[in-house]
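**Student:** Fold the following for me, if possible:
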Amino acid sequence: MILIETVKELRAWRKSAGRVIFVPTMGALHDGHAALVREARHMAGTDAQVAASIFVNPLQFGPNEDFDRYPRTLEADLAICQAAGADMVFAPGVKEVYHADRSIQIRESSLSNVLCGASRPGHFDGVCTVVAKLFNLVQPDDAVFGKKDYQQLAIIRRLVRDLNFPVEIHGLETVREDDGLAMSSRNRYLSPAERAQAPALRAALVKARDAWQADVTGGCHLLHIIHQHLAEHATLGRKDYIALVDRHTLQPLDIVQNDGLIALAVFFDKARLIDNIELVR
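**Tutor:** Next comes the predicted model:
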């Protein structure tokens, strides 16, 4: 596996790389990220290259968010990428990605108005901008993203569609701890007491899905199940949002027959955790 830190080196690598499967990350990697790289390796076989990126993107952090304290663990991240089957890791500095006088940014105006986008104004504009830049630089044929951030996945699919990037996007199921908590780089922010309560997020979602599978289709009833479970089992958490939406358009649903998504975000002091569950027959 090779490490590339400059655009010049990356472009030279790309000229002879052939087909490329790409996994963009912000580092602080865990087994959820490793699963994305392993999936890319499986897709690539022996005929394609697996590329990953490690870049903490300042454009997607708000002024009161955790950009400065976001964990940077490059040495450990590289070991994870290599063990999972990456051929190349692109790990540039901020000045390598963004010019000091940059004046162009991509804005998404529909899918980003709800869920995390409503709570974090400008976040997905930063995501779209950096992903577009990485796609232009790496020029992948395929890219793999996790379903944990379902809104991000939907927006990136829209980005590819609307801007005609020749990249096929693949969504991988959320990788979880043994107790159901979605793996996240921000889980390390949790105190022991918060960590003990955090699995209630997944348990609440599963409880609502079980009710839906038993033909409870009303959104108010399904969301009430989640609110009640969290009120009883996640007392240290503060709800940001809990929403029932169409999993393609992300628009709110009052009744869900199929193609639904329940998504939530909960604050635990220093950690903001997200999770979701599909309602698909």
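**Student:** Only C-alpha atoms from now on, for both contacts and neighbour counts.
**Tutor:** Will do.
**Student:** Spatially central residue in this protein, please.
**Tutor:** Centroid-nearest residue in the chain, with CA atoms, centre = their mean: Asp149, separated by 3.8 Å.
**Student:** now that residue: how far from His248?
**Tutor:** 13 Å (CA to CA, to the nearest Å).
**Student:** same check, this time on Met43
**Tutor:** For Met43, the distance to His248 - CA to CA - is 24 Å.
**Student:** and this one, so I can compare the two:
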Amino acid sequence: MRIVRTVAELRAALEPHRGGGIGFVPTMGALHEGHLSLLRAAAAENETVVLSIFVNPTQFGEAADLDAYPRTEEADVELAALAGTHIVFAPSAAEMYPAGFATTVSVHGALTSTLEGAVRGRSHFDGVATVVATLLLAVGPDRAYFGAKDAQQVVVVRRMVTDLRIPVEIVARPTSRDADGLARSSRNARLSAEERRLAAVIPRSLRAAQDAFASGIRNTHRLTSLVHEGLTEAGLDHEYVRIVDADSLEPLTDIARPALLALAVRVGQVRLIDNVVLDPGVDDRIALEGSLR
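**Tutor:** Model (predicted):
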């Protein structure tokens, strides 16, 4: 496995592999099983696998959150090698945003103004879209892999790739979860034992809504109320619990097509997000992606 630090090195390393299938997994490091599952999927479907490790400062709204984000490159590289990675691109901020950098990629409309966009502001997804576009153009992959936990990010990236005609397939893989159902996240490492116990209420509350949906309830207010109740009983503060169209992210009153039930919750000082898809076309509720079973 090779580690490169500059775009020039990256392109030179990848040139011999063009045409053989390049899979790309963009990350901010602090790899966990969710990231490794993406790398393994990329390895199974491509001849060459590229991992990027870059803590992108432009998508953090809080300086403290950026400072607290774990940086574990040495351990990440070892895990990536075991998962079948061939090239690790680990640039500096100066490499990604060189002197004079003055371009922002911005996706407009409901895709970025709701959910995370409503709480963290437009600048968050401007940061995401800009860094992902920059990485995709640097790597030039055939496929790029993202986790379904960041569902809104996937929708935004797909819109950007379509609009800018970037020749890459965006592959969304199911949310990776621990045994207690909690979605795997680099932020989980910052939870104390008691906070981790409380955080497990998040997937249980989502499951309650899934069960109600499976029983035939389609009203979004009734479904989100079940989630609110679970979180409130545990004393957890939520920033949002919303049900939106899975593709457009427009708000829904009743579910007649695939919908995204998404939330953001504060557990102590740690901000966690999660979601499940509620699809009236699936008889055995959420038997596939994002299942909490």
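**Student:** what sits against the residue nearest to the centre of structure 1?
**Tutor:** Taking CA atoms under 8 Å, 6 or more residues apart in numbering as the criterion, Asp149 of structure 1 is in contact with 274-275.
**Student:** That one corresponds to which position in structure 2?
**Tutor:** Counting by TM-score structural alignment, Asp149 of structure 1 lines up with Asp150 in structure 2.
**Student:** Distance of that match relative to Glu250 of structure 2?
**Tutor:** Going from Asp150 of structure 2 to Glu250 of structure 2 by CA to CA gives 17 Å.
**Student:** Make sure I have this right: the match of Asp149 of structure 1 is in a strand.
**Tutor:** No: under DSSP: H, G, I helix; E, B strand; the rest coil, Asp150 of structure 2 sits outside any strand and is assigned helix.
**Student:** Which parts of structure 1 are helices?
**Tutor:** For structure 1, the helices defined by DSSP state H cover 7-15, 31-44, 74-84, 94-97, 115-119, 123-138, 150-163, 192-197, 200-213, 219-233.
**Student:** Save these as JSON lines, and put in mean neighbour count and distance to Gly171 of structure 1 too.
**Tutor:** Listed next are the helices of structure 1 as JSON lines, based on neighbours: other CA atoms under 10 Å; distance: least, CA to CA, whole Å:
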{"stretch": "helix 7-15", "mean neighbour count": "13", "distance to Gly171 of structure 1": "24"}
{"stretch": "helix 31-44", "mean neighbour count": "21", "distance to Gly171 of structure 1": "9"}
{"stretch": "helix 74-84", "mean neighbour count": "17", "distance to Gly171 of structure 1": "18"}
{"stretch": "helix 94-97", "mean neighbour count": "13", "distance to Gly171 of structure 1": "25"}
{"stretch": "helix 115-119", "mean neighbour count": "17", "distance to Gly171 of structure 1": "18"}
{"stretch": "helix 123-138", "mean neighbour count": "20", "distance to Gly171 of structure 1": "15"}
{"stretch": "helix 150-163", "mean neighbour count": "18", "distance to Gly171 of structure 1": "7"}
{"stretch": "helix 192-197", "mean neighbour count": "14", "distance to Gly171 of structure 1": "27"}
{"stretch": "helix 200-213", "mean neighbour count": "20", "distance to Gly171 of structure 1": "19"}
{"stretch": "helix 219-233", "mean neighbour count": "17", "distance to Gly171 of structure 1": "25"}
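**Student:** can you put the ones you listed in TSV and add distance to Val266 of structure 1?
**Tutor:** Listed next are those as TSV, based on distance: least, CA to CA, whole Å:
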stretch	distance to Val266 of structure 1
helix 7-15	37
helix 31-44	20
helix 74-84	27
helix 94-97	29
helix 115-119	11
helix 123-138	17
helix 150-163	15
helix 192-197	11
helix 200-213	8
helix 219-233	10
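**Student:** Those: which one's closest to Leu172 of structure 1?
**Tutor:** helix 31-44 (7.0 Å; CA to CA).
**Student:** packing partners for the closest one?
**Tutor:** Helix 31-44 of structure 1 sits against strand 20-25, strand 49-54, helix 74-84, strand 142-146, with contacts defined as 3 or more CA pairs under 8 Å, 6 or more residues apart in numbering; DSSP states H and E.
**Student:** which non-adjacent residue is nearest Glu168 of structure 1?
**Tutor:** Leaving aside its chain neighbours, Glu168 of structure 1 sits nearest to Asp142 (4.6 Å; criterion: CA to CA, 6 or more residues apart in numbering).
**Student:** should've said Ser113 of structure 2
**Tutor:** Arg122 (6.7 Å).
**Student:** In contact with Val245 of structure 1, which residues?
**Tutor:** 251-253, 260-263.
**Student:** between those, which is closest to Ala76 of structure 1?
**Tutor:** Among the contacts of Val245 of structure 1, Ala263 lies closest to Ala76 of structure 1 (CA to CA), at 30.7 Å.
**Student:** Spit out the contact partners of that closest one.
**Tutor:** 115, 241-245, 274-277 are the contacts of Ala263 of structure 1 under CA under 8 Å, 6+ apart.
**Student:** how far away is the residue opposite Arg69 of structure 1 in structure 2 once aligned from Ala212 of structure 2?
**Tutor:** Under the alignment (TM-score structural alignment), Arg69 of structure 1 maps onto Ala68 of structure 2. For Ala68 of structure 2, the distance to Ala212 of structure 2 equals 37 Å [CA to CA].
**Student:** Could you do His32 of structure 2 as well?
**Tutor:** On the measure of CA to CA, His32 of structure 2 and Ala212 of structure 2 end up 31 Å apart.
**Student:** what does Val131 of structure 2 give?
**Tutor:** 39 Å.
**Student:** go on, Ala193 of structure 2?
**Tutor:** 30 Å.
**Student:** What of Ser37 of structure 2?
**Tutor:** 30 Å.
**Student:** Val244 of structure 2 too?
**Tutor:** 17 Å.
**Student:** got it, and Gln153 of structure 2?
**Tutor:** 27 Å.
**Student:** next one: Ala256 of structure 2
**Tutor:** For Ala256 of structure 2, the distance to Ala212 of structure 2 equals 15 Å [CA to CA].
**Student:** returning to what we had before: if any of the contacts of Ala263 of structure 1 are buried, put those into a ChimeraX selection.
**Tutor:** The ChimeraX selection below is limited to those of these classed as buried (16 or more other CA atoms under 10 Å):
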select :115,241,242,243,244,245,274,275,276,277
